[in-house]
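> Prediction below, plus the sequence it came from.
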Amino acid sequence: MFGFLDVPVSGAYHLIHALTGPLSTALAIVVFTLGVRLLLHPLARSAARGERARATLLPQLRTLQEKHGKDRDRLAAEMAKLQQESGTSLFTGCLPMLLQLPFFTIMYRLFTTPVIGGEPNSLLGATLLGTPLGAHGLSGSPLVFVIAAGLAVVAWFSVRLQAPQPDAPGGKLLRLLPYGTVLAILVLPQAAGLYLLTTTAWTAAERALLRRRS
């Protein structure tokens, strides 16, 4: 099903192995994740500018909701028209997250595939706190609880960093989304959990830094 990922997965496999030489496998995953986020940083800066632009549209969005709230099709059309006229998009901020999906999928496959590039996947034997990094969910205890606690802390900070926009479309849902990572770790391999913890911590720190500079 994901055969098109075989080449990037093989490349990532050898990269993680190269990093594991001077580092542990867990730390190699962290370094890999930080490299991905560094590559995506220009997009995050663009998303931050878009977020500030969207904030100026909130009064007009509230007006549209009050006027066309019962007519979803008309509301959607008017919102699209407003975005087009202002030159911004309500979904620009999602782009960095969406572009991470291929890298996250690669990390998932690295620790769930028994054979990579025609040879046994030696990463499956890597451990942290005595727990295999390929262990899923609660079978990865005690590491799963450590990662889940870290994700909960990062989610709390992420929510506090979000500008309060209760009347914005999807505003309440967006404030709950960061906590979804805590639930995700209950079904993912611990290596993918490390990726999530690193990338969400980067996102929180990045958002705080960009907001301070604005």
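That came through, no problem.

> Only C-alpha atoms from now on, for both contacts and neighbour counts.
Fine.

> check contacts around T33.
Y195, T198, T199 (C-alpha atoms under 8 Å, 6 or more residues apart in numbering).

> What helix or strand is it located in?
Taking DSSP states H and E as the criterion, T33 maps to helix 25-55.

> Of the contacts of T33, which belong to helices?
Cross-referencing the contacts of T33 against helices under DSSP state H gives Y195, T198, T199.

> any idea which of those residues is closest to L209?
T199 (15.1 Å; C-alpha to C-alpha).

> Not counting its neighbours along the chain, what's nearest the closest one?
T33 (6.5 Å; C-alpha to C-alpha, 6 or more residues apart in numbering).

> ok, now A149?
Closest to A149 by C-alpha to C-alpha, 6+ apart is V182, at 7.8 Å.

> element containing that neighbour, please.
V182 belongs to helix 180-184, assigned by DSSP H and E.

> second one coming, line it up with the first:
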Amino acid sequence: MDLLSFPPIAAILDAAYALLMGLADLLHPLAGSASAALAVVVLTLLVRTILIPAGIAQAKAEQTRARLAPKLQALQRRYKNDRERMSRETMKLYADEKTSPLAGCAPVLIQAPIVGVVYALFLYPVIAGHPNALLTDQLLGVPLGASLVGTMAGGTATGATALMFGILLLVIVVVAEVTRRVFRPVVGASDAAPGVEAVARMAGFLQFGTAVVAIFVPLAAALYLVVTVTWTLVQRVVLRRRFPLGPVAG
């Protein structure tokens, strides 16, 4: 059974689709033929705004993990030969700090279904049993349902298609590189176990995975990805300043 055809999920998708197309109609006097693409951007911004509290919760959890890291490392060294005692002391530490090892997981779980529903609007040609008219609209002559790989494989790629996806991919790559540099994991002497630095470096380059995804998905989904990664970078920078991982001077 197709999960998206499950009645409750189909109803939610249909409501989200109606909102998206309603936005496109409202924006048409302003944006003309680009109104559907602009609606994708506006809806994505609305969703990211709604999810700001989840981002704040994640930032707080990240700050807590950074604050507790030295204490956890001390426990691991002290009880390295007594796994049961180390587990008890670890849980006691979390209890004393009024937090949990799973802190930060709840915001991710809350975001997942919301993001999943929105993302589905930009991927599937049929929504709740009716055609997804969004994907037939165009942005500067490129259908929102066209993907870079799909048009190249089908021999329908045009200069406009290459230019459009080229711009979007460039933005995603630039944002990924800035994110990698700004949020590069710091590997200290205490973390100098074999392979730790390599894992940290690999995690940084995973930022570029979105660019790979963008060449396979429809243009509407690629627009969503561009807005999302850009928003995420700005939000992380702002929240990192609000909830720094290290001690705050003064």
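Great, that's in hand. Because the structure is a prediction, the values reported are computed rather than measured.

> tm score of chain vs chain?
TM-score of the superposed chains, computed with TM-score structural alignment, normalised by the length of the first structure, equals 0.79; 213 aligned residues with a C-alpha RMSD of 3.4 Å.

> before we move on, the earlier item: could the contacts of T33 of the first structure be laid out in CSV, adding distance to L210 of the first structure?
Converted to CSV, the contacts of T33 of the first structure look like this (distance: C-alpha to C-alpha, whole Å):
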residue, distance to L210 of the first structure
Y195, 22
T198, 18
T199, 16
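
> What's the match for A149 of the first structure in the second structure?
Matched across to the second structure, A149 of the first structure falls on L170, judged by TM-score structural alignment.

> Aligned to R52 of the first structure, what sits in the second structure?
R52 of the first structure maps onto Q63 in the second structure, by TM-score structural alignment.

> what about the residue mapped onto I16 of the first structure from the second structure, neighbour count?
Applying TM-score structural alignment, one finds that I16 of the first structure aligns to L20 in the second structure. Using other C-alpha atoms under 10 Å, L20 of the second structure is surrounded by 21 other residues.

> quick revisit: mean distance between the next helix or strand after the helix holding T33 of the first structure and the second structure after superposition?
Using DSSP H and E, the next helix or strand after helix 25-55 of the first structure towards the C-terminus is helix 58-68. Here the mean offset of helix 58-68 of the first structure against the second structure after fitting is 5.1 Å, by mean C-alpha distance after the TM-score superposition for the first structure.

> ok, and for helix 58-68 of the first structure, which residues are buried?
By 16 or more other C-alpha atoms under 10 Å, the buried positions in helix 58-68 of the first structure come out as L61, L64, Q65.

> mind checking the SS state of T99 of the second structure?
Of the three states, T99 of the second structure takes coil according to DSSP: H, G, I helix; E, B strand; the rest coil.

> Next up, the contacts around it.
Neighbours of T99 of the second structure in contact, by C-alpha under 8 Å, 6+ apart: none.

> Just give me the residue right at the centre of the first structure.
In the first structure, the residue lying closest to the centroid (C-alpha atoms, centre = their mean) is M97, at 4.8 Å.
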